[in-house]
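Sequence unavailable; structure follows:
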């Protein structure tokens, strides 16, 4: 099986945000092994990503997404049997200014007029953010405060280490609430700013209320239609009874008398 001879640079490393980080791995085997660098994310699910298929891994622009443990995996095949060797884990910490994860909350939140809107973004920072606020127009709302129909929640711990969720709630949104809302986060190493767009859709079922005159017209039309149906039903029933009554006046003896009269006429 393959044998890993060396991995580096060290078992624990710290990389500044937006810097470059390099990992190296040396293994031997016959046949020569193939390499993979795996990253285990610091989440409850323990998600594993393949970061490289070479003996070295070069991260040219370190972000908080690269925080976690890295393992070098060497593999070769003898006959039809796959043989695997893995290195000890290398832990990489990322430090720097806050970074709002652009893919965390989406670029736009669409809400029907009159409903509540919840805007969410995830920010990562080490050290922890000391301030967080939502800004729109000329207003600024610090995390943990509320104003009128707006409430900015305190930062809550995300499932990822050194990451936090920021939430802004807008109650009973109106068309005037449609705009960009900016999350601004700062720590002693710097700050970051990112926007979420709130789009408000008109609720056409509620936007055009039915007038009282229209309701009365509909009610009057319904009553008139009902009266017509009742009259038609009564007329049909009376006509049917009349037909039955006429049939009831006819007797079989009448037919016999008529037949006798016709025979008498013929004989004479």
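It's in. Keep in mind that what you see is a predicted model, and the values were worked out from it rather than measured. Residues are numbered from 1 along each chain as shown.

C-alpha only now, for contacts and for neighbours.
Will do.

what about residue 265, how many neighbours?
The number of residues packed near residue 265 is 8, by other CA atoms under 10 Å.

With residue 147 instead?
Close neighbours of residue 147, defined as other CA under 10 Å, add up to 11.

Contact partners for it?
Neighbour list for residue 147: residue 141 [criterion: CA atoms under 8 Å, 6 or more residues apart in numbering].

Correct me if wrong: residue 68 contacts residue 91.
Yes: counting by CA atoms under 8 Å, residue 68 touches residue 91, with 5.9 Å between them.

check which helix or strand covers the closest residue in space to residue 165 that isn't next to it in sequence.
Leaving aside its chain neighbours, residue 165 sits nearest to residue 122 (4.4 Å; criterion: CA to CA, 6 or more residues apart in numbering). Per DSSP states H and E: residue 122 is located in strand 117-126.

The helix or strand following that strand to strand 117-126, inter-axis angle?
Along the chain past strand 117-126, the next helix or strand (assigned with DSSP H and E) turns out to be strand 131-136. Here strand 131-136 runs at an angle of 140 degrees relative to strand 117-126 (axes from the mean of the first three to the mean of the last three CA atoms, to 10 degrees).

which helices and strands sit right next to strand 131-136?
Strand 131-136 sits against strand 139-142, strand 179-187, with contacts defined as 3 or more CA pairs under 8 Å, 6 or more residues apart in numbering; DSSP states H and E.

list the buried ones in it?
Within strand 131-136, the residues scored as buried using 16 or more other CA atoms under 10 Å are 132-135.

Please produce a markdown table containing the residues you listed, extended by distance to residue 38.
Below are these laid out as a markdown table (distance: CA to CA, whole Å):
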| residue | distance to residue 38 |
| --- | --- |
| 132 | 34 |
| 133 | 36 |
| 134 | 37 |
| 135 | 39 |
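
try this one side by side with the last:
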């Protein structure tokens, strides 16, 4: 401000001189602001046009005499030059406001001159800048502690300098705009100045640990003509946490026994926070922010949270869900390993399994009583796709072994586990077809058979015809009842008749009993005579051949009548003017 005001007065003065009447003495060059280092010489310039009066100088409104070696005219031989050398400048003697003056050219001419004051500043390097916060001087190595989100007022001062230092602020390499800078004369040393700059700093988490620098510029400093004061920003804030170490793909494919998981609760906070983990609301005994699950187990599944706390407060929780997959395992099938059910009753079998993802179920039935090996044996087939298998109106066909298979999918692989077998025994009286038929050739052996199913197995059986009864096994003459062959709870009974004759053709009845009842099954035997068989076959072949020939002739006739009409008929239709009906007519035999 001081230098700017002097320049304004100087410009105004020169303007007045330029517009004055020729022949009147005036300033050709005015004194200007000048700086000089202590002990060096300073030249205060002042030149006059049409000079007729006597030059003199004043400092701080007091006249200054000419003393060789201290204050000397710059050019005594020049009639227009009033410039003054100040030799060996000192702050106490020479720093101040200087004016160049000129007496009037004559006592009756009012053209005396007096220049505006021009400062001669004898440079004094200020002390190194220092930073103040909350009224206290921040020593080297100390930090400024500020809560995040608040505004901090930081002061930088550079004292006892002449002229005042110019102060800048930097956050790392970023230049900041100061709120204000003021320069005030030192009370005990009025000729030197205290420069003071105030910075309003918005504290954010990102500013934590960054360097704040105050830089004082002054020409009397050694190169590079500035000095810095430093401090570090210690921005305090409530912790913020995040969980690192697992992406969505990893979490989706965790398998018991074969996967491992390491999670870190990354906590940012100042002061340094304390970190802890919880699982489903229960605090885990972990040592620090690391959570290591190696290998993962099914009981590791759950909702995990991590939090952090410092003196300013507690963070929000970071959450992660861990879902450990494991293969299915059948834990129970029932109601028992052996189930007995009455014929035509209802049976319910149940299967329970554990697994993640929850398993799906399939029931397989093996009617064969043979021993079972791991895997689905040959002959088994699926009968249900639910955990409960309901059999309504059970029959002997549904006896046998039932197996439950639990299946789930982990990644792209199917996993399964098979239960132990449940043996279903269907209890009831013998059951079979009510009627049957058998054929034999005359003179050959005839076989009359009937199949029944029963549980418990039949204890008695007999063939009945006419007034005869033949127990199984036994034989009467040409008739022999043999032991049945059993397959899957069903029994095939056979009655053999040797040298069968036409007289043996009749209805034979099989009577079967077990502990729960009895049943009877009729089988009609037909005996064919062999001497009549060849003529019958020959006649059938001849008749069939004739039918084929006749059919072919009829088809050929119909095609010809549809495609081509006789020429005489076409001519007759043209002459009579009658239109021919193009619709096909039914084929009739053509008379010879």
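Cool, got the structure. Keep in mind it's a predicted model, so treat the numbers as computed, not measured.

TM-score, when you put one on top of the other?
Laid over one another, the chains give 0.64 as their TM-score (TM-score structural alignment, normalised by the length of structure 1), with 203 aligned residues with a CA RMSD of 3.0 Å.

picking that back up, ok, the residue nearest to residue 165 of structure 1 - how many residues close by?
Residue 122 of structure 1 has 22 nearby residues by other CA under 10 Å.

again with the one 4 residues further on
Other residues within reach of residue 126 of structure 1 by the criterion other CA under 10 Å amount to 21.

Please name the nearest non-neighbouring residue to the counterpart of it in structure 2.
With TM-score structural alignment defining the correspondence, residue 126 of structure 1 maps onto residue 455 in structure 2. Excluding its sequence neighbours, the residue lying closest to residue 455 of structure 2 (CA to CA, 6+ apart) is residue 427, at 4.8 Å.

if I pick that neighbour, what's in contact with it?
Neighbour list for residue 427 of structure 2: 340-343, 454-456, 516 [criterion: CA under 8 Å, 6+ apart].

doesn't residue 60 make contact with residue 20 of structure 1?
Yes: Residue 20 of structure 1 is in contact with residue 60 according to CA under 8 Å; the separation is 4.5 Å.

Just give me which of the contacts of residue 427 of structure 2 are shared by structure 1.
Shared with structure 1 under both residues aligned by TM-score structural alignment, their matches' CA atoms under 8 Å, the contacts from the contacts of residue 427 of structure 2 are 340-343, 454-456.

still on that earlier bit, roughly how far apart are the match of residue 126 of structure 1 and residue 337 of structure 2?
Residue 455 of structure 2 is 18 Å from residue 337 of structure 2, where distance means CA to CA, to the nearest Å.

Can you give me the distance of the residue nearest to residue 1 of structure 1 when sequence neighbours are not counted to residue 244 of structure 1?
With sequence-adjacent residues excluded and distances taken as CA to CA, 6+ apart, residue 1 of structure 1 is closest to residue 83, at 5.4 Å. Distance of residue 83 of structure 1 to residue 244 of structure 1, given as CA to CA: 99 Å.

Looking at those two, which has the bigger crowd around it?
residue 83 (14 against 10).

That one contacts residue 77, doesn't it?
Yes: with contact defined as CA under 8 Å, residue 83 of structure 1 counts as touching residue 77 (6.0 Å).

Show me what residue 421 of structure 2 aligns to in structure 1.
Alignment note (TM-score structural alignment): residue 421 of structure 2 maps to residue 89 of structure 1.

these two touch, right, that match and residue 68?
No: the criterion here is CA under 8 Å, and residue 89 of structure 1 misses it with residue 68 at 9.6 Å.

next structured bit after the helix or strand hosting residue 57 of structure 1?
Assigned by DSSP H and E, residue 57 of structure 1 belongs to strand 56-59. Later in the chain than strand 56-59 of structure 1, the nearest helix or strand by DSSP H and E is strand 68-78.

That next one vs structure 2, mean deviation?
Once fitted to structure 2, strand 68-78 of structure 1 is off its aligned match by 2.0 Å on average (mean CA distance after the TM-score superposition for structure 1).

Which strands and helices lie in contact with that strand?
strand 3-8, strand 34-40, strand 81-86, strand 90-100.

how about 6 Å then?
Contact here means 3 or more CA pairs under 6 Å, 6 or more residues apart in numbering; DSSP states H and E; on that basis strand 68-78 of structure 1 packs against strand 34-40, strand 81-86, strand 90-100.

what comes up buried for that strand?
68-77.

The residues you listed into a markdown table, with extra columns for distance to residue 203 of structure 1?
Formatted as a markdown table, these follow (distance: CA to CA, whole Å):
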| residue | distance to residue 203 of structure 1 |
| --- | --- |
| 68 | 46 |
| 69 | 49 |
| 70 | 50 |
| 71 | 53 |
| 72 | 55 |
| 73 | 56 |
| 74 | 59 |
| 75 | 59 |
| 76 | 62 |
| 77 | 63 |
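
Just the helices from the stretch 451-592 of structure 2, written as ranges.
Ranges of helices in the stretch 451-592 of structure 2, per DSSP state H, counting those that start in this stretch, are 533-563, 567-576.

JSON lines please, covering these and showing mean neighbour count and distance to residue 264 of structure 2.
Below are the helices of the stretch 451-592 of structure 2 laid out as JSON lines (neighbours: other CA atoms under 10 Å; distance: least, CA to CA, whole Å):
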{"stretch": "helix 533-563", "mean neighbour count": "11", "distance to residue 264 of structure 2": "91"}
{"stretch": "helix 567-576", "mean neighbour count": "10", "distance to residue 264 of structure 2": "104"}
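
got those helices as JSON lines, with distance to residue 85 of structure 2 columns?
Compiled in JSON lines, the helices of the stretch 451-592 of structure 2 are given as follows (distance: least, CA to CA, whole Å):
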{"stretch": "helix 533-563", "distance to residue 85 of structure 2": "143"}
{"stretch": "helix 567-576", "distance to residue 85 of structure 2": "150"}
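
just checking, what's the longest helix in structure 1?
If you go by DSSP state H, structure 1 has its longest helix at helix 212-248.

and that helix, which stretch of structure 2?
When structure 2 is aligned by TM-score structural alignment, helix 212-248 of structure 1 has no counterpart there.

How far away from the center of its chain is that helix?
Chain-centre distance of helix 212-248 of structure 1: 53 Å, with CA atoms, centre = their mean, to the nearest Å.

Beyond that helix, next helix or strand please.
Next element after helix 212-248 of structure 1 (DSSP H and E): helix 252-267.

buried ones in the longest strand along structure 2?
As assigned by DSSP state E, the longest strand anywhere in structure 2 is strand 226-244. Residues of strand 226-244 of structure 2 classed as buried by neighbour count (16+ other CA under 10 Å): 226-243.
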